[in-house]
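Student: turn this into a model:
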Amino acid sequence: MTSSDRSGAAVADTRLWHPFSDMSAVRRGEFVLTRGEGIWVYDDQGRRYLDGTASLWYANVGHGRKEIAAAVQEQMGKLEAYSAFGDFTTEPAQALAARIAGLAPVADARVFFTTGGGEALDSAAKIARRYWSAKGHPERVHLIGRTGGYHGTNGYGTSIGGIEANRAGFGPLMSQVSSVQWDSLTALEQEILAVGPQKVAAVFAEPVIGAGGVLPPPEGYLEGVQAICEEHGILFVADEVICAFGRLGHWFGSERFGLAPDMITFAKGVTSGYLPLGGVVASGRVAEPFWDEAGNMLRHGATYSAHATCCVAGSANLDLLAQDDVVSRALELESVLLDALKPLAEQSIVHEVRGGVGLLAAVEFTPEALAAGAPGKVFERARERGVIVRALGQGVAVSPPLTIERDEIAFLATAIGEAIEEVGQTSVNAPATKV
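Tutor: Prediction:
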């Protein structure tokens, strides 16, 4: 089937089913990107846009980095990939695992590779449960997440996640999981006691909640979570799919808060999205029953785990992050980004502006504006002005590449401000726009 665009040209019905998309609106209205350069991307009409979201929180070193492309091409000419099951491995997988283990704030770290963040979360959840079983405590299976938490869309991640809209409509999810108020240590302690500490396997927390609204932790909160887990012998899992590799100004966001998690999940920034890769950094404590006891196999893993070419992309990306100390740029620019967005809090449809902990921020709208579809409308108006933002449930978020400059942050903020002003003046009472 076909329809017509604004110029009258026929537009074919796409065969691509987009994730997290209203396909009734998208099917004949795709936004086609053709190339990227630095913090900019270009559509099929040649128009340029500031990538205010680093695609999906991941293009940390920016687009079009030839260093990564060259490394990938070279590896593909030697050995594109090979399974890591049993005793098989490749030099790129060994090298990247050793490098990540050396960077992570995890004692005696081991690295289990996946193909993305959702798979990393599910791996960490299964490792946590399997760890306790191997230690003679099969009753310790309960997993605790937080409201607003996003942990991917696989089975365990959907179940642990605290964004209700992502859980609805799928029927029964994983059992023996629960969610507590994202900023309350009291709620966490009470839930652990209600379940029974001897039944809890792990607690999962993003250092800064991302998709749930860009929620920086209250002072001392994450340190308190770790202390509670230590008190009750519970594994603490830091979900750093967004927060690692420079997004919070450190190689891992946990470093910023002095944390030493039992496991860290990672993805996105490990390759800056150039190839799909994720994983779990596990402590020596967690690895011990599998590494030191013969025959105690972890029967879990993906076909493309430790994919050689993806690992090469990761190593080349880490090289770029290390150059000119790109990984710490969030510390330099986080206040610049927040200060540029703060004036937007004066606009009538804005409830709050959040940020200041890493190079990411959000603008939350008032209940009235949300009811009128403000996030989607601001997303559209900003894109018309050459800036891509991310529409979330309560507002819009930005998380630009770490290579962004101060004048480009100013341009980003100006476009968002103009978009919000236009929506506030003309569109809040109109029917919500589908995005």
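
Student: drop to CA atoms for contacts and neighbour counts, all remaining ones
Tutor: Will do.

Student: thought residue 410 was touching residue 340?
Tutor: Yes: using Cα atoms under 8 Å, residue 410 is in contact with residue 340, at 6.3 Å.

Student: so how far is residue 375 from residue 166?
Tutor: Distance, residue 166 to residue 375, using Cα to Cα, to the nearest Å: 17 Å.

Student: between these two, which one's more packed in?
Tutor: Neighbours per residue, other Cα atoms under 10 Å: of residue 166 and residue 375, the larger number sits with residue 375, 28 against 15.

Student: check which helix or strand the more buried one maps to.
Tutor: Under the criterion of DSSP states H and E, residue 375 resides in helix 374-384.

Student: mind listing residues that contact the helix or strand just after that helix?
Tutor: Using DSSP H and E, the next helix or strand after helix 374-384 towards the C-terminus is strand 387-388. For strand 387-388, contacts defined as Cα atoms under 8 Å, 6 or more residues apart in numbering pick out 49, 50, 51, 52, 53, 379, 382, 412, 415, 416.

Student: ok, then the element right after the helix or strand hosting residue 67?
Tutor: Residue 67 belongs to helix 66-78 when elements are defined using DSSP H and E. Counting by DSSP H and E, the next helix or strand C-terminal to helix 66-78 is helix 91-103.

Student: show me what counts as buried in that following helix.
Tutor: For helix 91-103, burial by neighbour count (16 or more other Cα atoms under 10 Å) applies to 92, 93, 96, 97, 100, 101.

Student: list the helices and strands whichever helix or strand comes after it packs on?
Tutor: Later in the chain than helix 91-103, the nearest helix or strand by DSSP H and E is strand 110-114. For strand 110-114, the packing partners by 3 or more Cα pairs under 8 Å, 6 or more residues apart in numbering; DSSP states H and E come out as helix 91-103, strand 278-282.

Student: circling back to that earlier point, list the buried residues in the helix holding residue 67.
Tutor: 68, 71, 72, 75.

Student: ditto for stretch 224-237
Tutor: For stretch 224-237, using 16+ other Cα under 10 Å, the buried residues are 225, 226, 228, 229, 234, 235, 236, 237.

Student: of all those, which comes closest to residue 309?
Tutor: Closest approach between those and residue 309, by Cα to Cα: residue 237, at 27.5 Å.

Student: tell me which strands and helices the helix or strand encompassing that closest one is in contact with?
Tutor: Per DSSP H and E, residue 237 falls inside strand 235-239. Applying 3+ Cα pairs under 8 Å, 6+ apart, we find strand 235-239 packed against helix 117-134, strand 200-205, helix 221-232, strand 263-266.

Student: still on that earlier bit, can you redo the helices and strands packed on strand 110-114 as JSON lines with distance to residue 317?
Tutor: As requested, the helices and strands packed on strand 110-114 are exported to JSON lines (distance: least, Cα to Cα, whole Å):
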{"stretch": "helix 91-103", "distance to residue 317": "11"}
{"stretch": "strand 278-282", "distance to residue 317": "13"}
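
Student: how close does residue 77 sit to residue 166?
Tutor: For residue 77 relative to residue 166 (Cα to Cα), the value is 41 Å.

Student: following up with a second sequence; could you model it the same way so I can compare the two?
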Amino acid sequence: MRMSVIGCGYLGAVHAASMAKLGHEVVGVDVDTAKVEALASGRAPFYEPGLPELLGETSATGRLRFTTDLAEVAGSRVHFVCVGTPQKRGEFGADMVFVDAAFDALLPFVQPGDVVVGKSTVPVGTAERLAERLAPTGATLVWNPEFLREGFAVQDTLHPDRLVYGLPTGDNAVPTEAGEAAKAVLDEVYATPLAEGAPLVVTDYATAQLVKVAANSFLATKISFINAMAELCEATGADVTRLADAIGYDDRIGRRFLNAGLGFGGGCLPKDIRAFMARAGELGVDQALSFLREVDSINMRRRVRMVDLAREVCDGSIVGRRVAVLGAAFKPDSDDVRDSPALSVAAQMQLQGAYVTVTDPQAVENARAKWPDLKFAESALEAAQDADVVLLATEWREFRELDPEVLGEVVAGRRILDGRNVLDPVRWRAAGWTYRALGRP
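Tutor: As a prediction, this is how the structure comes out:
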């Protein structure tokens, strides 16, 4: 099938390459010339495991190409809209300027019978509004939210854990004739994962738009819950890791996402829960999501607490102390530094008088662009040279596997803050380190 992907950022680039891998003919369109040139040459403009290889493989088949000329989408049967919806400056709501601009630019090239597929995370009600604008073209809008995890995006696109179609429905909540026709088209698009048994949920526009933000809100709540328990553990001497293990055996709860530490960041969870709250307020049901304010607050409080912990292990003051921060990306296997807890803590420590050096396997350049006043190093050993305290802030494998004896030879003081609760405290203490972590004795 011939299709277009509008917006070739993180979501769009992975989606375009994955669709070509599934056998479709894909043209990706973006206004960023440098990004398009990189993708066209098989280079990923961001770090995502497996994407460079996928770009190279699919580009070689001739089924994948990238351009800045939107007119080249003409003739595509399906158009995926994959542009960003960042948080508005100074507000909680989502900024829809890129989604609206993409639809405005696409409309002249859409033909009757085409299917336009929204994949961006948007406030509920957006699809209904955009469907009205699309109606005169004779095309049909479907909302098909994405559920990608950074670091696993290629796998999640080629082998999704579920697919959701939001179709136009009539008064009886049954898909319209146009909706059924659009579903058949999407079934063809996703024929391979559907044949592999990927669950399919067919629903209305409103439900499809709510699925992504509801899922992210649940995950954020689970993370903040265990971090709230960490605060209680610190006050009582309990161990939050053992607590999480114990309650995680309950099938109704589960152990995943019950890892206390610096909390969540990135370009999705923080802005999505805030946009969700903002939209609930617009709909007059703000009380339904008032708990998300505390979820957000707990998450941000962990960053402040980590600075306090550094002060505690440094005899009450970090002024003039050398701090090595291991990690800049908001999570491992990514170079994304948006709302990164690691960088937030690093910047707070520097503002409070510490000499901070940050390292990360992939995110140093992005971090330097965002925080040029911080000092950066190429490796953990370089960052830790003469450090008074080391903070593991992003749980990259190479940081989790550090040898405490080797690291201990380069530091000025053997003090380690485990911001992700992934190190073995017995091993580090045996090597003479003062080990501290959020929520642990």
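
Student: TM-score of the superposed pair?
Tutor: Comparison of the two superposed chains (TM-score structural alignment, normalised by the length of the first structure) gives a TM-score of 0.34, and 216 aligned residues with a Cα RMSD of 6.1 Å.

Student: picking up where we left off before, check the contacts of strand 387-388 of the first structure and tell me the two furthest apart.
Tutor: Among the contacts of strand 387-388 of the first structure, 53 and 415 lie farthest apart (Cα to Cα), at 13.9 Å.

Student: between the two ends of stretch 55-70 of the first structure, how far is it?
Tutor: One end of stretch 55-70 of the first structure sits 22 Å from the other (Cα to Cα).

Student: can you check stretch 185-194 of the second structure too?
Tutor: So stretch 185-194 of the second structure: terminal residues 13 Å apart, Cα to Cα.

Student: in it, what counts as buried?
Tutor: For stretch 185-194 of the second structure, the buried set under the neighbour-count rule, 16+ other Cα under 10 Å, comprises 185, 186, 187, 189, 190, 193, 194.

Student: give me the three-state assignment for residue 34 of the first structure.
Tutor: Recorded secondary structure, residue 34 of the first structure: strand (DSSP: H, G, I helix; E, B strand; the rest coil).

Student: would you agree it is in contact with residue 48?
Tutor: No: counting by Cα under 8 Å, residue 34 of the first structure sits too far from residue 48 to count as a contact (10.4 Å).

Student: who touches both of these two?
Tutor: In contact with both residue 34 of the first structure and residue 48: 41, 42, using Cα under 8 Å, 6+ apart.

Student: looking at the two, which is more packed in?
Tutor: Using other Cα under 10 Å, the more surrounded residue of residue 34 of the first structure and residue 48 is residue 48, with 19 against 11.

Student: distance-wise, check the residue nearest to the more buried one when sequence neighbours are not counted relative to residue 412 of the first structure.
Tutor: Once flanking residues are discounted, residue 48 of the first structure sits nearest to residue 42: 4.6 Å by Cα to Cα, 6 or more residues apart in numbering. Residue 42 of the first structure is 16 Å from residue 412 of the first structure, where distance means Cα to Cα.

Student: please identify which of these two sits among more neighbours.
Tutor: Between residue 42 of the first structure and residue 412, residue 412 has the larger neighbour count (other Cα under 10 Å), namely 25 against 18.

Student: which of the helices or strands spans that one?
Tutor: helix 406-422.

Student: in that helix, which residues are buried?
Tutor: Buried, per 16+ other Cα under 10 Å, within helix 406-422 of the first structure: 409-422.

Student: which secondary structure elements does it contact?
Tutor: Going by 3+ Cα pairs under 8 Å, 6+ apart, helix 406-422 of the first structure lies up against helix 329-341, helix 374-384, strand 387-388.

Student: using TSV, please lay out those together with distance to residue 26 of the first structure.
Tutor: Converted to TSV, those look like this (distance: least, Cα to Cα, whole Å):
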stretch	distance to residue 26 of the first structure
helix 329-341	30
helix 374-384	13
strand 387-388	17
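
Student: tell me which of these sits nearest to residue 24 of the first structure.
Tutor: Of all those, helix 374-384 comes closest under Cα to Cα, at 15.3 Å.

Student: could you check the angle the closest one makes with helix 406-422?
Tutor: 130 degrees (axes from the mean of the first three to the mean of the last three Cα atoms, to 10 degrees).

Student: could I get the full set of helices for the stretch 151-300 of the second structure?
Tutor: Assigned by DSSP state H, counting those that start in this stretch, the stretch 151-300 of the second structure shows helices spanning 153-158, 177-189, 191-195, 205-236, 240-248, 269-282, 291-313.

Student: swap in the stretch 301-441 of the second structure?
Tutor: 341-351, 364-370, 380-383, 397-400, 404-408, 425-430.

Student: hang on, the earlier thing: turn the helices of the stretch 151-300 of the second structure into a markdown table, including distance to residue 56 of the second structure.
Tutor: A markdown table is the format used below for the helices of the stretch 151-300 of the second structure (distance: least, Cα to Cα, whole Å):
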| stretch | distance to residue 56 of the second structure |
| --- | --- |
| helix 153-158 | 14 |
| helix 177-189 | 21 |
| helix 191-195 | 21 |
| helix 205-236 | 30 |
| helix 240-248 | 41 |
| helix 269-282 | 31 |
| helix 291-313 | 39 |
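
Student: which one of those helices lies nearest to residue 344 of the second structure?
Tutor: Per Cα to Cα, nearest to residue 344 of the second structure of the helices of the stretch 151-300 of the second structure: helix 291-313, 7.2 Å.

Student: which of the residues in the closest one are buried?
Tutor: 292, 295-296, 298-300, 302-303, 305-311, 313.

Student: which elements pack onto it?
Tutor: Checked by 3+ Cα pairs under 8 Å, 6+ apart, helix 291-313 of the second structure has helix 205-236, helix 269-282, helix 341-351, strand 415-418 packed alongside it.

Student: how about JSON lines for those, with distance to residue 369 of the second structure and mean neighbour count added?
Tutor: What follows is those, written out as JSON lines (distance: least, Cα to Cα, whole Å; neighbours: other Cα atoms under 10 Å):
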{"stretch": "helix 205-236", "distance to residue 369 of the second structure": "27", "mean neighbour count": "20"}
{"stretch": "helix 269-282", "distance to residue 369 of the second structure": "21", "mean neighbour count": "22"}
{"stretch": "helix 341-351", "distance to residue 369 of the second structure": "12", "mean neighbour count": "22"}
{"stretch": "strand 415-418", "distance to residue 369 of the second structure": "26", "mean neighbour count": "24"}
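
Student: dump these to a markdown table, plus distance to residue 158 of the second structure.
Tutor: Below are those laid out as a markdown table (distance: least, Cα to Cα, whole Å):
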| stretch | distance to residue 158 of the second structure |
| --- | --- |
| helix 205-236 | 18 |
| helix 269-282 | 23 |
| helix 341-351 | 30 |
| strand 415-418 | 34 |
